[in-house]
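K.L.:
give me coordinates for this.
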Amino acid sequence: MRMANEIVQLLVQSAGSWLFEGHRSGLSDREWMALRFLALANRFSKTPTALADFLGTTRSAASQIAAVLLEKGLVVRKSSAEDKRSITLCITREGEKFLERDPINALRDQLVTLEVSDLSRLRDTLRRVLVRLDVAERRHHTDVCNQCMFLVENGGGKDRHFKCRLFRKSIAEKETTLLCTYFEARS
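P.N.:
Take a look at the predicted model:
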């Protein structure tokens, strides 16, 4: 228990470097979370509903957060290519530039100095902890496509291609590393 408390304290300290800063960088913590999510989300998860699911909030609250990002020119609304009745929230060039100043980059820059084996263990351990937390809280877990049971890989070499069985859509290999709110872990 003592080590678990120490780890929690270290996580809180690391969060202090990029969270709880109020509007010092021009965005609230929730707005930063939304912008980061939209920058890392796959095309199926760039909707107001998916954003609300990721933030663990109502669609109305997520829409208010999106409105701030729209007002600041960091995101734009586009008609969904998949369903014309839906909208997609896309990061603008200004949003990409803004993310270069993201306070969380300092933590990322320290992480990249670790050995690959340490990074892999840390990633896998944090993933297991987050999955358990989501299960305990009855939240839907968001994760990357390449860990999802719906991802199907066919072919090899130059003929290699991917498909999401849930959406019945082909997806590019680069999309397999993006976040999806419809994620289901492989058994």
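K.L.:
only C-alpha atoms for contact and neighbour calcs from this point on.
P.N.:
Fine.
K.L.:
can you point me to the longest helix in the protein?
P.N.:
helix 116-137 (DSSP state H).
K.L.:
in that helix, which residues are buried?
P.N.:
Residues of helix 116-137 classed as buried: Val131 (neighbour count, 16 or more other CA atoms under 10 Å).
K.L.:
ok, then the element right after it?
P.N.:
strand 143-144 (DSSP states H and E).
K.L.:
to compare against the first, here's another:
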Amino acid sequence: MNKLINQQLLERLASLLRSESRGMLLEHGLQPVQFEALQYIANCNRYSDTPMAVTDFLGQTKGTVSQTLKVLEKKALIEKLTDEKDKRVTHLKITEAGRSITQHMLPSPILKTASDHMNTDEVAMINSSLHTLLYQLQSANDFKPFGQCSSCIHNTKQASGEYLCGLTQELLTPNDVQLICREHQYS
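P.N.:
So this is what the prediction gives:
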């Protein structure tokens, strides 16, 4: 495996996706970091929907994320809710307007068009390879995985069809296990 070629290919793909994204974001008056935060909030679970989790996920400073969240809130794309049990904790929820933007932009139209020209096995192979690369990159560099509960060591399926988070001892729905969690650990 030629690591330099892998990096060049990934960078070129990322460049094309960013270029398309910038144009689409102009329609909504958003910067890329604001959309990344919005996308994360749209896909994270109830344990991971805090400003600190957004900061960790994006790898940005608290100040940058704070300003980003203010813009998203001012544009009514997210709302801040105080935790019912612990009033010191703030949760972030995407609004219908925010969800509309993420659904409009994802999946990327250029990526969807390219994928439509590939067969199911090719798409599955790429997804598997990228998942493996991401896992190895996170593992080798001690990065938090922020993965879906469905692939987490703490997740167990119950006879009822629901899932149990072994870390929190709380039941999860089938929808919950598809969301991103900051406590994720690969099984």
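K.L.:
just tell me the aligned range of the longest helix of the first structure in the second structure.
P.N.:
Using TM-score structural alignment, helix 116-137 of the first structure lines up with residues 120-141 of the second structure.
K.L.:
can you give me the strands for the first structure?
P.N.:
Here the first structure has its strands, by DSSP state E, at 75-79, 87-91, 143-144, 151-154, 161-164, 169-171, 179-180.
K.L.:
for Leu40 of the first structure, see how far away Pro103 of the first structure is.
P.N.:
With distances taken as CA to CA, to the nearest Å, Pro103 of the first structure is found 16 Å from Leu40 of the first structure.
K.L.:
and these two? which has more neighbours close in?
P.N.:
Leu40 (18 against 15; other CA atoms under 10 Å).
K.L.:
which residue comes closest to the corresponding residue of the second structure for that one once chain neighbours are left out?
P.N.:
Leu40 of the first structure maps onto Asn43 in the second structure, with residues paired by TM-score structural alignment. Leaving aside its chain neighbours, Asn43 of the second structure sits nearest to Leu179 (5.4 Å; criterion: CA to CA, 6 or more residues apart in numbering).
K.L.:
quick revisit: any chance of the strands of the first structure in JSON lines, plus mean neighbour count and distance to Ala67 of the first structure?
P.N.:
Below are the strands of the first structure laid out as JSON lines (neighbours: other CA atoms under 10 Å; distance: least, CA to CA, whole Å):
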{"stretch": "strand 75-79", "mean neighbour count": "17", "distance to Ala67 of the first structure": "9"}
{"stretch": "strand 87-91", "mean neighbour count": "21", "distance to Ala67 of the first structure": "10"}
{"stretch": "strand 143-144", "mean neighbour count": "20", "distance to Ala67 of the first structure": "25"}
{"stretch": "strand 151-154", "mean neighbour count": "16", "distance to Ala67 of the first structure": "32"}
{"stretch": "strand 161-164", "mean neighbour count": "17", "distance to Ala67 of the first structure": "30"}
{"stretch": "strand 169-171", "mean neighbour count": "15", "distance to Ala67 of the first structure": "29"}
{"stretch": "strand 179-180", "mean neighbour count": "24", "distance to Ala67 of the first structure": "22"}
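K.L.:
out of these, which gets nearest to Thr47 of the first structure?
P.N.:
Nearest of the strands of the first structure to Thr47 of the first structure, taken as CA to CA: strand 87-91 at 5.0 Å.
K.L.:
Gly29 of the second structure versus the counterpart of Glu96 of the first structure in the second structure, what's the distance?
P.N.:
By TM-score structural alignment, Glu96 of the first structure lines up with Arg99 in the second structure. Distance, Arg99 of the second structure to Gly29 of the second structure, by CA to CA: 15 Å.
K.L.:
and for Val54 of the second structure?
P.N.:
Counting by CA to CA - Val54 of the second structure and Gly29 of the second structure are separated by 20 Å.
K.L.:
those two: which is more packed in?
P.N.:
Val54 (24 against 10).
K.L.:
what do we get in the first structure for that one?
P.N.:
In the first structure, Val54 of the second structure lands on Leu51 (TM-score structural alignment).
K.L.:
how about that match, what does it touch?
P.N.:
Ala34, Phe37, Leu38, Ser45, Arg59, Ala62 (CA atoms under 8 Å, 6 or more residues apart in numbering).
K.L.:
please flag which of those sit within helices.
P.N.:
Using DSSP H, the contacts of Leu51 of the first structure in helices are Ala34, Phe37, Leu38, Arg59, Ala62.
K.L.:
nearest to Thr125 of the first structure, out of those residues: which one, please.
P.N.:
Of these, the one sitting nearest to Thr125 of the first structure (CA to CA) turns out to be Phe37, at 20.9 Å.
K.L.:
tally of neighbours for that closest one?
P.N.:
Phe37 of the first structure has 20 neighbouring residues, counting by other CA under 10 Å.
K.L.:
no further questions, thank you.
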